[in-house]
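Student: What shape does this take:
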Amino acid sequence: MKLVSIISLSLAALTVSVTTSSYATDNQRRIDVDSNVVTQHKARINGERFSYTATTGTQPVWDDKGDAVATLQYTYYERDKVDDRTKRPLLISFNGGPGSASVWMHLAYTGPRVLKIDDEGYPIQPYGVKDNPYSVLDVADIVYVNPVNTGYSRVIENEKGELLSKDAQKSMFFGVNADIKYLAEWLNTFVNRNERWRSPKFLIGESYGTTRVSGLAHELQNRQWMYINGVVLVSPTDIGIKRDGPVKAANRLPYFAATAWYHKALSPELQAKDLDELLPEVENFTINKLIPALAKGGFIGDEEKNAIIKQMALYAGVSEKFVQQNNLDIPNNFFWKELLRERGQTLGRLDSRYLGIDKRDAGESPDYWPELTSWLHSFTPAINHYLREELNYKTDIKYNLFGNVHPWDRSNNKTGENLRLAMAQNPYLNVLVQAGYFDGATNYFDAKYTMWQLDPSSKMRDRLSFKGYRSGHMMYLRHADLESSNNDLRDFMLKALPKEGQAAKY
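Tutor: The predicted structure follows:
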């Protein structure tokens, strides 16, 4: 099936000027290896009205012999009538998982069209999309990339009709370093085809995507000789920077406090404080009191232990007995079940603003994740509708929001150290960390800690920044944070661009 199409989309209605598309006629369910559909659109973003072009397509992944072994589906947005694209940033966007498609940030954060959801991010019917007046498309072109087995991206058959073996697929695609290597090669081809070598380039990744873009910054510079201006880590993982022992246990407390505050589960004195006042207080306690206390283990003195228990209980909104029974180390799943147990409700993992109901109020962890079921409500119909109806990309291949990429090889994860090295090698390279206060999977204080540890020398401290939001893992689902997070991203990219004549040197 070869897809070639040009359509025109106004804000009010879809107008088809030329369209040709066909489904597979050989009874084979497969994606085209190399194809694209081009559509024309208009938008009003950041108060400015302009037209843009969307290209949805596939581009091959080649092996060392030059044979196509997979194809990646992408969507590429370019603002029209740009006089000098060498000065216009290219934002390269990945989600995580591993095994997650690029749908999340594409249809809810930076793209020109976003989900129809309420102001707090909950699904509403009829499902669909609407204009995103906060998208960063006004200042940067954007490409959303789906790694192998996500979205429409797939491993493909060779001339003999054979796929790579499972072992070969794993070694080439499904691991920390394999993922980075083949995606860097793919991006080289994409930049070549779209003539973007001279443009400033930014990488943005969410969740496991932060591992991916941290490694890509180094791989692109050192294997593709493609230098990056900025890396954005949204709800980051540990990127290979360890947070074990007392640090791992203690770093949960600020997230616990934020969540308890949101659900009005704190004492009247703490509840009366604004989150911006409360969290620095909890963070200070965590760094200066809780980590040292946990480091003492079973040899902590009774007086100190009791004082820590009392303060932890106050900040986390749980009983002192609950803290004591967990030896000052409260597992996340216990907290998600315990905080609102008396109300008969459980908390979401990726966004603890979301509430669930279990079969039994007793137990140690929730039956399901209410935030994920809510998101799948919204995203699944929206992305299928959007790609097919608005971008005119039609195929019988199923769009994988979550694809099979396991077992994933997590060994030799040096992505954080490689990001530090990439920054050291490249004086232009800046890093922004974005995180939601109510994210229990990749909590915001872990994100801060990772940023603090990224450059122990502190010599690049002025190129590292953090922004927090009153929402969860996908902080942009809350309308107020959709606006603020895009504004923060826009400001970051513009400030990261070197001044006229500024050389890349120390």
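
Student: contacts, neighbours, all on C-alpha from now
Tutor: OK.

Student: ok, residue 32 touching residue 4?
Tutor: No - using C-alpha atoms under 8 Å, residue 32 is not in contact with residue 4, being 11.4 Å away.

Student: more neighbours, those two?
Tutor: Counted by other C-alpha atoms under 10 Å, residue 32 and residue 4 do not tie: residue 32 has more neighbours, with 23 against 17.

Student: Next, the contact list for the nearest residue to the more buried one once chain neighbours are set aside, please.
Tutor: Nearest non-adjacent residue to residue 32, counting by C-alpha to C-alpha, 6 or more residues apart in numbering: residue 1, 5.8 Å away. Listed by C-alpha atoms under 8 Å, 6 or more residues apart in numbering, the contact set of residue 1 reads 22-25, 31-32.

Student: mind putting those residues in a markdown table, secondary structure and distance to residue 355 included?
Tutor: Shown next, in a markdown table, are the contacts of residue 1 (DSSP: H, G, I helix; E, B strand; the rest coil; distance: C-alpha to C-alpha, whole Å):
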| residue | secondary structure | distance to residue 355 |
| --- | --- | --- |
| 22 | coil | 44 |
| 23 | coil | 42 |
| 24 | coil | 44 |
| 25 | coil | 47 |
| 31 | coil | 39 |
| 32 | coil | 42 |
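
Student: Could you also give me the structure for this next sequence, so I can compare it with the first?
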Amino acid sequence: MKHISILLFFTLSLVIVNAQTRKIPVDTFIVTNHSVNIKGQQVSYKASTGTQPVWNKKGEPTATLFYTYYERNNVKNKAERPLVISFNGGPGSASVWMHIAYTGPKVLNIDDEGYPIQPYGVKDNPNSILDVADIVYVNPVNTGYSRLLEDKDGKLPERDNFFGINADIKYLAEWINTFVTRKNRWESPKYIIGESYGGTRVMGLAKELQDNQWMYLNGVILVSPADYKLYNTNQPVYSALNLPYYTAAAWYQKVLPNPLQQKDLLDILPEAENFAINTLMPTLAKGGFVSESEKQNVAEKMAYYSGLSKTSILQHNLDVPTRFFWKELLRNKTGQTIGRLDSRYLGIDRTEAGTSPDYSAELTSWLHSFTPAINYYLREHLKFKTDVKYNMFGDVYPWDRRNDNVREGLRQAMAQNPYLKVLIQSGYYDGATTYFGAKYTMWQVDPSGKLKDRFTFKGYRSGHMMYLRNEDLIKANNDLREFINNSLSNGKAAKY
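Tutor: You can find the predicted model right below:
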């Protein structure tokens, strides 16, 4: 006889958990009430966590997405209350990172620089943006507790309806429409925020929401954005965009020449940026036909700005891969590797020889602290209890990268919606989605330059998840508050 435990939640739902099949409920949520002190002010809020279906054209559920929705209590006018819709990236990553480390009302237990400490768990986030906006954290299919659903014949839907740049954007826009309708938030100013691959996702969602859901946004926020248009080119000329990051990482690890090392980071980055765009990129464009003297001069200057040897740079024909940089930078100093997503982190490989690190030191550190925290928090604080595994990373491959037009989609959305503004946040020590690559994406979205006054870029002295460093957690949330407040219409008509 199957053992079935029935949990009666104090909400609209009855959840039946089958311990043998471990199926997630298709359409349910639980409500809990909480309070947190933000910026010296006590904020009372309601947390709704559960699942909402994705529907096919026949009106049948083909997947269910797990979400957590935070609403501030005692808000007199919801029409004036901003709603932030939050995604992480991957693709295939759960919306856990920003949820319990950045914008949400709780943050995980870590030290001030972002390293794991025990006991695992969460604590109040006095910097959360919940004081100025409600937030929903959405987990795409196969991340968190989100799952594909079998039809009546036990067959799963076609994966290409979900796992690709354009498929992802399309079904998530439909899901957002349903969510906004159910929660009665159509009147509210709306924002979408995406971290890493989430940057590609929300650039595309801006146009999809506007064109096919008739939903107009006030803001798009890109956190350490991954721009596939840039990363999929395989053109050596674009490796020049990595150099300012090399400068930042080498400065942090104290391996730059003294004239640079003795200056502040923000004093030397403009030099590296200028060299990357105005000297290195044109030189790389010449390929093997560059003159020997120019090649030697550029390699010497690259060594000056990167902490690498001139010899190793020449051996790579000036096109130094990031993976080699992570392995090489400290090879002759400590013999350690540096982190990909955050080059403040150090790793230990089996051998000092080689061309790339054995593992990502920063990601293993983050999983160390995030995984127990989110599993504990959802179950014990938000009361969502299930035997289904919470996927920090889920199976979303193969991922269809074709027809990537999200840059142009964002431009069109901005051109057609005078309210829409964009904020980009990047960490200087991020070697995967570099801060200078994010700047380059920003420059390329609008070739006309007519929209540039609606873009804001903010940099931080940390890595991919800049908010793990407490000083940047404070600064980055304050930047979000300022952006949200500055992008509200306040009665101004949407016209040029």
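
Student: Got a TM-score for the two of them?
Tutor: Remark: TM-score between the superposed chains equals 0.96 [TM-score structural alignment, normalised by the length of structure 2]; 490 aligned residues with a C-alpha RMSD of 1.6 Å.

Student: which of the contacts of residue 1 of structure 1 are buried?
Tutor: For the contacts of residue 1 of structure 1, a burial check counting by 16 or more other C-alpha atoms under 10 Å picks out 23, 31-32.

Student: What is the nearest of these to residue 466 of structure 1?
Tutor: The shortest approach to residue 466 of structure 1 among those belongs to residue 31, at 39.8 Å (C-alpha to C-alpha).

Student: end to end, how far does stretch 187-196 of structure 2 reach?
Tutor: 29 Å (C-alpha to C-alpha, to the nearest Å).

Student: what span of structure 1 lines up against that stretch?
Tutor: Residues 198-207 of structure 1 are matched to stretch 187-196 of structure 2 when aligned by TM-score structural alignment.

Student: just how off-centre is that stretch within its chain?
Tutor: 12 Å (C-alpha atoms, centre = their mean, to the nearest Å).

Student: Provide a complete list of residue ranges assigned to strands in the stretch 301-450 of structure 1.
Tutor: With DSSP state E, counting those that start in this stretch as the criterion, the stretch 301-450 of structure 1 has strands at 346-347, 355-356, 430-436.

Student: out of those strands, deepest packed?
Tutor: strand 346-347 (a mean of 28; mean count of other C-alpha atoms under 10 Å).

Student: so that strand matches what in structure 2?
Tutor: With TM-score structural alignment applied, strand 346-347 of structure 1 matches the range 337-338 in structure 2.

Student: List the contacts of the matching stretch.
Tutor: Stretch 337-338 of structure 2 is contacted by residues 326-331, 344-349, 357, 361 when judged by C-alpha under 8 Å, 6+ apart.

Student: residues in structure 1 matched by stretch 87-95 of structure 2, start to end?
Tutor: Using TM-score structural alignment, stretch 87-95 of structure 2 pairs with 94-102 in structure 1.

Student: That stretch spans what distance, first to last residue?
Tutor: First-to-last residue span, stretch 94-102 of structure 1, C-alpha to C-alpha: 6 Å.

Student: What residues of it count as buried?
Tutor: Neighbour-count burial for stretch 94-102 of structure 1 [16+ other C-alpha under 10 Å]: 94-96, 98-102.

Student: Turn those into JSON lines, including secondary structure and distance to residue 407 of structure 1.
Tutor: Output for those, formatted as JSON lines (three-state DSSP; distance: C-alpha to C-alpha, whole Å):
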{"residue": "94", "secondary structure": "strand", "distance to residue 407 of structure 1": "20"}
{"residue": "95", "secondary structure": "coil", "distance to residue 407 of structure 1": "18"}
{"residue": "96", "secondary structure": "coil", "distance to residue 407 of structure 1": "15"}
{"residue": "98", "secondary structure": "coil", "distance to residue 407 of structure 1": "10"}
{"residue": "99", "secondary structure": "coil", "distance to residue 407 of structure 1": "11"}
{"residue": "100", "secondary structure": "strand", "distance to residue 407 of structure 1": "14"}
{"residue": "101", "secondary structure": "coil", "distance to residue 407 of structure 1": "17"}
{"residue": "102", "secondary structure": "coil", "distance to residue 407 of structure 1": "20"}
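
Student: Just the closest of those to residue 491 of structure 1, please.
Tutor: residue 94 (20.0 Å).

Student: What separation is there between the nearest residue to the closest one once chain neighbours are set aside and residue 410 of structure 1?
Tutor: Once flanking residues are discounted, residue 94 of structure 1 sits nearest to residue 205: 4.8 Å by C-alpha to C-alpha, 6+ apart. Distance of residue 205 of structure 1 to residue 410 of structure 1, given as C-alpha to C-alpha: 17 Å.

Student: quick one, which of these two is more surrounded?
Tutor: More neighbours surround residue 205 than the other of residue 205 of structure 1 and residue 410, with 24 against 11 (other C-alpha under 10 Å).

Student: any idea which helix or strand carries that one?
Tutor: strand 201-206 (DSSP states H and E).

Student: Give me the mean distance between that strand and structure 2.
Tutor: When structure 2 is superposed, strand 201-206 of structure 1 averages 0.3 Å from its matched positions, counting by mean C-alpha distance after the TM-score superposition for structure 1.

Student: Could you list the buried residues of the next helix or strand after that strand?
Tutor: Heading C-terminal from strand 201-206 of structure 1, the first helix or strand you meet, by DSSP H and E, is helix 208-223. Neighbour-count burial for helix 208-223 of structure 1 flags 208-221 (criterion: 16+ other C-alpha under 10 Å).
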